[in-house]
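>>> I need the structure of the sequence given here:
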Amino acid sequence: MNPRIWMLAASGALLAGCAGMAQPTDSAIPLKSVRGYHVGGERKTLSGLPIKEVRTNPQAPIRKSDPNGDYQVGQLYVQQFTLASPKAKVPMLLWHGGGLTGVTWETTPDGRAGWHEYFMRAGYDTLVSDAVERGRSSWARYPELNPSEPEHRTIDQSWGIFRFGPADGYAADVSKQKSYPGMQFPVASIDQFTKQFVARWTNTDAQIQSAYDALVQRVCPCVIVGHSQAGQFVYTAAQRAPDKVKAVVLIEPASALDPAKVDPARVKHIPHLTVWGDYLSDSALWTRYRNTAETYTNAIKKVGGTTDTIDLPAMGIRGNSHMVMMDRNSDQVARLVRDWLVKQGIEK
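Got it, this is the predicted structure:
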């Protein structure tokens, strides 16, 4: 077992009083501003497409719709919450995983406050974004601008991939669902959770990374917290802007960088934290993902960097799914993450 895991377990108890003061409450959150805007993207031109006739609503006359012309594509959307009196030295960027949007961070499926609110109450300015081709970022025409069709994840697929239970454990009838013992995810709210699924394109990584890099240049220095697919985007953003990223927190990264193709020493001054939930040994997929992430973070550690791990079951915290920030003990895990950020000197 990595000794850093046990050190974090001890420090979690030691620092609990500090972060405990920021537990979500019903009190108002004093804000300086709330802004929503788009970042990145480029203009694309189409020509030679047929003109169609459309009726935009039952009362409207039929009109011609000409798809030829200029389009703006490849941008991301971000909503920025600036506190009246932040406690953190830098803002926190929250990046979601594949087939999801910034809703990941906002509210749990069973209606509790998400990490977005938790860290605002802890004193962090927060920026919650929808990646390229997700949510309010919009999307490009298919197949003229984006040649690949999107993937749509089924509820059945999510059950196994997100480790709510065995791959064949989903059933529309809640009483027939098979979840893992001690499951922290509120599986009774699976329908509410899956309402936030969006189409996912598998060929837009370059555009996604470009938009994230533009966001970092615009708003950082910062802390970046990423989930699942965001792993490669967070790691790459730190590699490309090592002067602007002050800490990296990855919640179960599903992708990482090949240390043979990048310079781990370039980010050795940036502390990296990785959080892992339970039941990974039951999934060949997540065992592989973890090995990939640890190959990269171990390379950073080898050159003198700080790369810590919160292995929840190793710390005696059992039952967490892939959607750690939505699990019933999400505040407990958020407190451990904040404790680690305090140790890195992120707060004033």
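>>> Going by C-alpha atoms from here, please, whenever you check contacts or count neighbours.
Fine.
>>> Can you give me the neighbour number for residue 7?
14 (other CA atoms under 10 Å).
>>> Just give me the neighbour total for the closest residue to residue 262 other than its chain neighbours.
Computed as CA to CA, 6 or more residues apart in numbering, the closest residue to residue 262 that is not its neighbour in sequence is residue 239, at 8.0 Å. Counted with other CA under 10 Å, residues neighbouring residue 239 total 20.
>>> Spell out the secondary structure type for residue 239.
With DSSP: H, G, I helix; E, B strand; the rest coil as the basis, residue 239 sits in helix.
>>> and this one, so I can compare the two:
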Amino acid sequence: MKTSGYLCAVAFAVSLISHAAPGRANDDDWRHHQSNKPLQLREQGTFYVGGQIEFRTPNSSSTTPDPRSLPGNIAVNQMYVEYQIPWDRKYKYPIVFMHGGGHTGEFFRTTPDGREGWFTSFTRRGFAVYAVDAPNRGRTGWNPTNRFAVSQGLEPPSALEFANMYSEQSAWTAFRWGPTFGVPYPNTQFPLSYVNQYLNQIQPAYRDPPQNTYIQNDLEALIDKIGPCILLGWSTGTGNVMVAASKRPGVAKGVIGLEVFPPAAGNAPVLSEMAKIPFLGIIGDNTSPTDGQAYTQSLVKLGGDAKTIYLPNVGLRGNGHTMAIEKNNEAIADLIQAWIDRHVR
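Got it, this is the predicted structure:
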């Protein structure tokens, strides 16, 4: 059933919260009990998808001959994938977790304060789960071609890919932990006592225009490998999964975006294709939901099944951009699971 308008969206979101936890007198007690149960898996593993094997010379940053770095074939722009399948699998379609800029799949593995991340939480809920490291990031490695060439004077510095890295100072405001560095919002859900653990996972990231294409191509290769699935993206990863899903309508069974949508130019799907896939967008506190609500309404007008949930409207306050690893992330996971139950056929 399609609904529209602010009041309908609020009512729908509230019903999701109540639907997600029937009969639980104390969610904290329930979660503690669940997280202490043995995690029983049918299968787990890792693999790579996408990218290319290409000949590279030079194959080192050194000009000294070295048999370990002769010119030759290397892998570039591939994607690392980690997965696990629960013994008691309750959902037909797996979930693919796509991180955002400056991060890796670790974002979904463990929270900074040491709790299980969604990679494990959704496994316990009965989903097969897949978490990726984007090309040129983390366990995928990075394409060193231009850096090696520049180090040997074969290319100018302008040949280097644009890259950036988030700092703690930028994260405070960009990720909405507080209005300025060192000043938290009174109700912030980010576990600030563990910020150093969070900083350990941030990585430099290539941010030149081709990177989104590499990520989206690899996600398409992953969909082709594992078959029908649900894709969940965070930050720039939202645009990545939306584009990949829109290239695989019918196989992509649902898309969940934890900010930012509509995606930035160059990282956005064709609207009419996106309208073919159920879409849930989630927006945290201390920001405006207007753009997200307008985007999902544009999908609804094309016949799509799309919703934007602004977390304060359903009683979840203090969440910033890093909502998936914040202190109430399991309540947000409940919201997502309930939406999947109702909208992913």
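>>> How about the contacts made by the alignment partner in structure 2 of the residue nearest to residue 262 of structure 1?
In structure 2, residue 239 of structure 1 lines up with residue 246, judged by TM-score structural alignment. By CA atoms under 8 Å, 6 or more residues apart in numbering, the contact list for residue 246 of structure 2 reads 252, 269, 270, 273, 274, 276, 277.
>>> 10 Å instead, please
Shown in contact with residue 246 of structure 2 (CA atoms under 10 Å, 6 or more residues apart in numbering): 220, 252, 255, 268-277.
>>> And residue 265 of structure 2, by the same measure?
So residue 265 of structure 2 contacts residue 239 (CA under 10 Å, 6+ apart).
>>> name the element it belongs to?
Here residue 265 of structure 2 is covered by no helix or strand, with elements defined by DSSP states H and E.
>>> so is the alignment partner in structure 2 of residue 249 of structure 1 in a helix, a strand, or just coil?
Aligned counterpart of residue 249 of structure 1 in structure 2: residue 256 (TM-score structural alignment). Here residue 256 of structure 2 is recorded as strand under three-state DSSP.
>>> Which residue comes closest to the residue positioned nearest the centre of structure 1 once chain neighbours are left out?
The residue lying closest to the centre of structure 1 (CA atoms, centre = their mean) is residue 96, at 2.5 Å. Closest residue to residue 96 of structure 1 apart from its sequence neighbours, by CA to CA, 6+ apart: residue 227 at 5.3 Å.
>>> separation between the one you found and residue 1 of structure 1?
Separation of residue 227 of structure 1 from residue 1 of structure 1 (CA to CA, to the nearest Å) stands at 23 Å.
>>> So for the two, which sits in the more crowded spot?
The residue with more neighbours, out of residue 227 of structure 1 and residue 1 and counting by other CA under 10 Å, is residue 227; that gives 29 against 7.
>>> and the more buried one, what pairs with it in structure 2?
In structure 2, residue 227 of structure 1 lands on residue 234 (TM-score structural alignment).
>>> picking up where we left off before, quick one: contacts for the residue nearest to residue 96 of structure 1?
94-98, 104-105, 233-234, 249-255, 274-275, 322-325.
>>> Recalculate using a threshold of 7 Å.
Residues in contact with residue 227 of structure 1 (CA atoms under 7 Å, 6 or more residues apart in numbering) are 95, 96, 97, 250, 251, 252, 253.
>>> List the contacts of the host helix or strand of residue 286 of structure 1.
In the assignment (DSSP H and E), residue 286 of structure 1 maps to helix 284-302. Helix 284-302 of structure 1 has contacts (CA under 7 Å, 6+ apart) with 253-259, 264-265, 268, 280-281, 307.
>>> redo that, cut-off 8 Å
252-259, 264-265, 267-268, 272, 280-281, 306-307.
>>> Name only those of those residues that count as buried.
Buried by 16 or more other CA atoms under 10 Å: 252-257, 264-265, 267-268, 272, 280, 306-307, out of the contacts of helix 284-302 of structure 1.
>>> Assign a three-state SS to the residue nearest to residue 317 of structure 2 when sequence neighbours are not counted, would you?
What sits nearest to residue 317 of structure 2 in space, not counting adjacent residues and going by CA to CA, 6+ apart, is residue 285, at 6.0 Å. Assigned by three-state DSSP, the conformation of residue 285 of structure 2 is coil.
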